[in-house]
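> Take a look and give me a structure for this.
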Amino acid sequence: MSKPRIIRYALIAFLLLTSISFAETREIKLHKVIKKDTLWDISRKELKDPFLWPAIWKENRWITNPHWIYPGQTIKIPIYLLQKEKPKEEAAPKPAEVSEEPVQEEVKKEPVPVPIKKQPLVSMNTLMASGYIADSIPGVGTISDSAAGQRIFGNDDVVYVTVDHPAKVGDKFYVIEASEEVEHPITGKDIGYVITICGIAEIVKAKKSETVAKITKCFREININDALVPYYDVKLPMTTGHFRSPGINGMVIATGNNFKASMLDIIYIDKGCKDGIEAGDIFKTLAVDTHAVQNGVIQVISCRDHTATAIIKSSNMPISPGNIFTRMDKN
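Sure, this is the predicted structure:
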């Protein structure tokens, strides 16, 4: 074989290896938008987490408004965000060593208990964006404006904020959104407000004339006039994979989309930690009319004193405020 041909083949092989290496580190999938597509739905389908939709928006900066995408458009999906499990290599057994020493009597050892490995119950994105019910609307300031004239914000966007007390560079706040006041579906009693955590903002400029912050983390879309509350550490609930279903009955009092919810949506119930609820607890939900019909299975992901936040694990019809929850049937 001639020397030029060998060099040409070597160059082709190098380019192929380089492209394969790049693809492994940053996989992108092209998605052609169809009718009724939203970034939320695409993120749920492709990335298995609807709250990662800001990552898709960031990958496609030509989309000026994430609420408006149109059939026929092609967008890039950053599927490299999916965690890939790498199988552990099994160590090859070592050959038995032949011992010339006299055989000693075997000493029986007590089995050492294997520690149970715990894993997060949900992702931090899901936990933060799911929110909670509060008696009142907290807040020490608001997002007031942006230099670019935007009204919707995501990761790394810069905003002007108004705060009740002087802030300094480095101060962090949660950006929150509050619902209308929630009433109990049966008693009509005021329960509070659904507070959803939209993201984290950090002060980058603090002067008497203006205070500027940068969105360092976005869990869901952030809007003008969203409120600010002081930052605090949040710990993920951990689980061994074994879940309770205690004999506690209660009612769905609100849903994340304000009316009806289905699988992977968020709902809020009228029982909490002081009522015996724990993160990880599983219940079935029932729609009660002429008959009580099971319409889903929910799992608690966080709880406060007398309310809790849950995610819908499965449903065969929408789950609505007024549906009841109860323990799973015994097998």
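> From now on I want contacts and neighbour counts done on CA atoms only, so please keep to that.
OK.
> how about the strands in the stretch 201-331 of the chain?
Applying DSSP state E, counting those that start in this stretch to the stretch 201-331 of the chain gives strands spanning 211-218, 222-223, 227-230, 238-239, 250-255, 266-269, 282-288, 292-303, 308-315, 324-327.
> Out of those strands, the one nearest P138 is which?
strand 227-230 (6.6 Å; CA to CA).
> Mind listing what's buried along that closest one?
For strand 227-230, the neighbour count (16 or more other CA atoms under 10 Å) marks A227, L228, V229 as buried.
> so which of the residues you listed would you say is closest to V300?
V300 lies nearest to V229 out of these, by CA to CA, at 24.3 Å.
> Look up how far V158 lies from the closest residue to N223 other than its chain neighbours.
Spatially, and ignoring its direct neighbours in sequence, N223 is nearest to I152 (4.7 Å; CA to CA, 6 or more residues apart in numbering). I152 is 11 Å from V158, where distance means CA to CA, to the nearest Å.
> Neighbour count: these two, which is higher?
Taking other CA atoms under 10 Å, I152 and V158 do not tie; V158 has more neighbours (22 against 15).
> The more buried one reaches S146, doesn't it?
Yes. V158 is within contact range of S146, at 6.7 Å (criterion: CA atoms under 8 Å).
> rewinding a little: enumerate every residue touching the residue nearest to N223.
N65, E221, I222, N223, I224 (CA atoms under 8 Å, 6 or more residues apart in numbering).
> how far away is the closest residue to D270 other than its chain neighbours from K189?
Nearest residue to D270 in three dimensions, chain neighbours excluded: T307, at 4.7 Å (CA to CA, 6+ apart). For T307, the distance to K189 (CA to CA) stands at 14 Å.
> repeat for W40
Separation of W40 from K189 (CA to CA) stands at 33 Å.
> how about this one, so we can line them up?
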Amino acid sequence: MKKFSTAIAFSLITGIGSAWAQPTPPLELADNVPDRHIVVKGDTLWDIAGKFLKSPWRWPEIWQLNKEQIRDPHWIYPGDIVYLDKTADGQPRLRLGRPIGGGANAGGSGSASTNPEVVGTTTKLQPQVRVAKPDREAIGSISPALIEPYLSKPLIVGQNELTRAARIVATQEGRVVLATSDVGYVRGLEDETTTEFQVFRPATPLKDPVSKKVIAYEAQYLGTAKLVRKGDPATVMITSFTQEIGIGDRLLPAESPKLINYVPRPAAKDLEARVVSIYGSVGQGAQTSIITLNAGSSQGLEVGQVVAVWQYGRAINDRTEPNKKKRTVVLPDERNGEAFVFRVFDNISYALVMKAAAPIDVNDRVTAP
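Presented below is the predicted three-dimensional model:
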């Protein structure tokens, strides 16, 4: 196992946040770590970091670019080369380069950087200026497709906030549920100039798994629809869905989501939270699931923070214990995975599960990573 201690503070690298002023455990490189990776379309910074680190969210600690490059992953394009080496004091670092003389990212983007050129078995380094190319699609911190639908509209609403929103009152041919390309009939469209909509299920209460009190009301995102005929009722066609859509579901005007190039950092050390729900599921969560936490800005959580998810230790019967009264033993909690907080309200947060060794359940414990 390869370990490196690091004294690099997140706030010194990125200029944002103070959470990294706290001591962090030594970095561990991934097993069979490569010395370089050629960026391909579909890569994310998290994916790339996972090739080099056992804790991919700690990539800002060893990503040796300037502050603006760290803040904006759009400096990194398919065809670029991410390679691993060490600083003068033995710390691991990732650096960005591209083959000299062209390559898939001949335009590149950003400021001056050192780039490798492989000639035979020798790697030459040469500084070059990287000029932005607006026609080239850069990579992001995480895949936007996983969270994009959950950024453009509040998921946490007032108890009766959606009561007056446009609603589906019937389906074509009496279908029970609607999916892509199906037609529904809607009443309550006040603005007939709007043609693109997002579909939500009416708000349902979220209960704290500890206190059992209602701490928020959540409107579940179901999909998108477009207006195909005005009137009362108006006619809409479902253009996408994440869950089945039916009578009584609400429509709100669609807005373009504000995508952020998230920079991960750990949640505060004193965080103690629980999983309130697995978004869009009545079962268990897994990698890429969205989970709801019973902590938000009031508890110090911020967008971009990483949390650890723990499975509670189960109670077992120790048959080796001669004293029957002492046979019940509770096993220790086990760290199950990591999640990335991308949406924060007062007392509720939404996080994307980035890693899960086992299914995630409601009431699982959440702490700093």
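> What does the superposition give as a TM-score?
The TM-score (TM-score structural alignment, normalised by the length of the first structure) is 0.57; 226 aligned residues with a CA RMSD of 3.5 Å.
> and the residue most central in space within the first structure, what element?
Centre of the first structure computed as the mean C-alpha position; nearest residue by CA atoms, centre = their mean is T126, 2.0 Å away. Element membership for T126 of the first structure (DSSP states H and E) is helix 124-130.
> Using the three-state scheme, assign L17 of the first structure.
Secondary structure, DSSP: H, G, I helix; E, B strand; the rest coil: L17 of the first structure is helix.
> any idea how far it is from T285 of the first structure?
Taking CA to CA, one finds L17 of the first structure at 53 Å from T285 of the first structure.
> between those two, who's got more neighbours?
For L17 of the first structure versus T285, neighbours defined as other CA under 10 Å are more numerous around T285 (27 against 11).
> quick one: what's aligned to the more buried one in the second structure?
Using TM-score structural alignment as the criterion, T285 of the first structure maps onto V309 of the second structure.
> nearest spatial neighbour of that match, skipping sequence neighbours?
Closest residue in space to V309 of the second structure, ignoring its immediate chain neighbours: V366 at 4.7 Å, by CA to CA, 6+ apart.
> Tell me how many other residues surround the counterpart of that neighbour in the first structure.
Using TM-score structural alignment, the equivalent of V366 of the second structure in the first structure is F325. By other CA under 10 Å, the residues close to F325 of the first structure number 23.
> any idea how far the nearest residue to V330 of the second structure once chain neighbours are set aside lies from L162 of the second structure?
In this structure, V330 of the second structure finds its nearest non-sequential neighbour in A315, 4.2 Å apart by CA to CA, 6+ apart. Distance, A315 of the second structure to L162 of the second structure, using CA to CA: 43 Å.
> and if you look at L155 of the second structure?
11 Å.
> Kindly report the same for E190 of the second structure.
14 Å.
> same check, this time on E334 of the second structure
Distance of E334 of the second structure to L162 of the second structure, computed by CA to CA: 40 Å.
> Look at these two and report which has more neighbours.
The residue with more neighbours, out of E334 of the second structure and L162 and counting by other CA under 10 Å, is L162; that gives 19 against 13.
> Provide the secondary structure category for that one.
Look at L162 of the second structure: counting by three-state DSSP, its state is coil.
> Quick one: classify the nearest residue to it once chain neighbours are set aside as helix, strand or coil.
Nearest non-adjacent residue to L162 of the second structure, counting by CA to CA, 6+ apart: P202, 6.4 Å away. Secondary structure state of P202 of the second structure, per three-state DSSP, is coil.
> and P202 of the second structure, how many residues sit next to it?
For P202 of the second structure, using other CA under 10 Å, the count is 22.
> Am I right that V199 of the second structure sits in a strand?
Yes. V199 of the second structure sits within a strand when classified using three-state DSSP.
> so what corresponds to D346 of the second structure in the first structure?
So D346 of the second structure corresponds to D305, using TM-score structural alignment.
> Just list the residues touching that match, thanks.
K271, G272, C273, K274, D275.
> again, but for E221 of the first structure
P54, I152, F153, G154, C198.
> if we go to the second structure, which of the residues you listed are intact?
Among those, the contacts conserved in the second structure (both residues aligned by TM-score structural alignment, their matches' CA atoms under 8 Å) are I152, F153, G154, C198.
> tally of neighbours for the closest residue to Q159 of the second structure other than its chain neighbours?
Spatial nearest neighbour of Q159 of the second structure, excluding adjacent residues (CA to CA, 6+ apart): Y217 at 5.8 Å. Neighbours of Y217 of the second structure under the rule other CA under 10 Å: 20.
> Y217 of the second structure: what's it in contact with?
Y217 of the second structure touches I156, V157, G158, Q159, A203, T204, P205, L206, counting by CA under 8 Å, 6+ apart.
> more neighbours, T307 and K189 of the first structure?
Comparing T307 of the first structure with K189 by other CA under 10 Å, the one with more neighbours is T307, at 22 against 10.
> Any figure for the gap between the more buried one and R44 of the first structure?
Look at T307 of the first structure and R44 of the first structure: by CA to CA, they are 27 Å apart.
> In contact with R229 of the second structure, which residues?
Per CA under 8 Å, 6+ apart, neighbours of R229 of the second structure: T235, V236.
> if I look at it, how far off is R175 of the second structure?
R229 of the second structure sits 19 Å away from R175 of the second structure, going by CA to CA.
> just F197 of the second structure next, same as before
Taken as CA to CA, the span from F197 of the second structure to R175 of the second structure is 20 Å.
> More neighbours: which of those two?
Ranked by neighbour count (other CA under 10 Å), F197 of the second structure and R175 place F197 first, with 22 against 14.
> what does the more buried one align to in the first structure?
In the first structure, F197 of the second structure lands on F173 (TM-score structural alignment).
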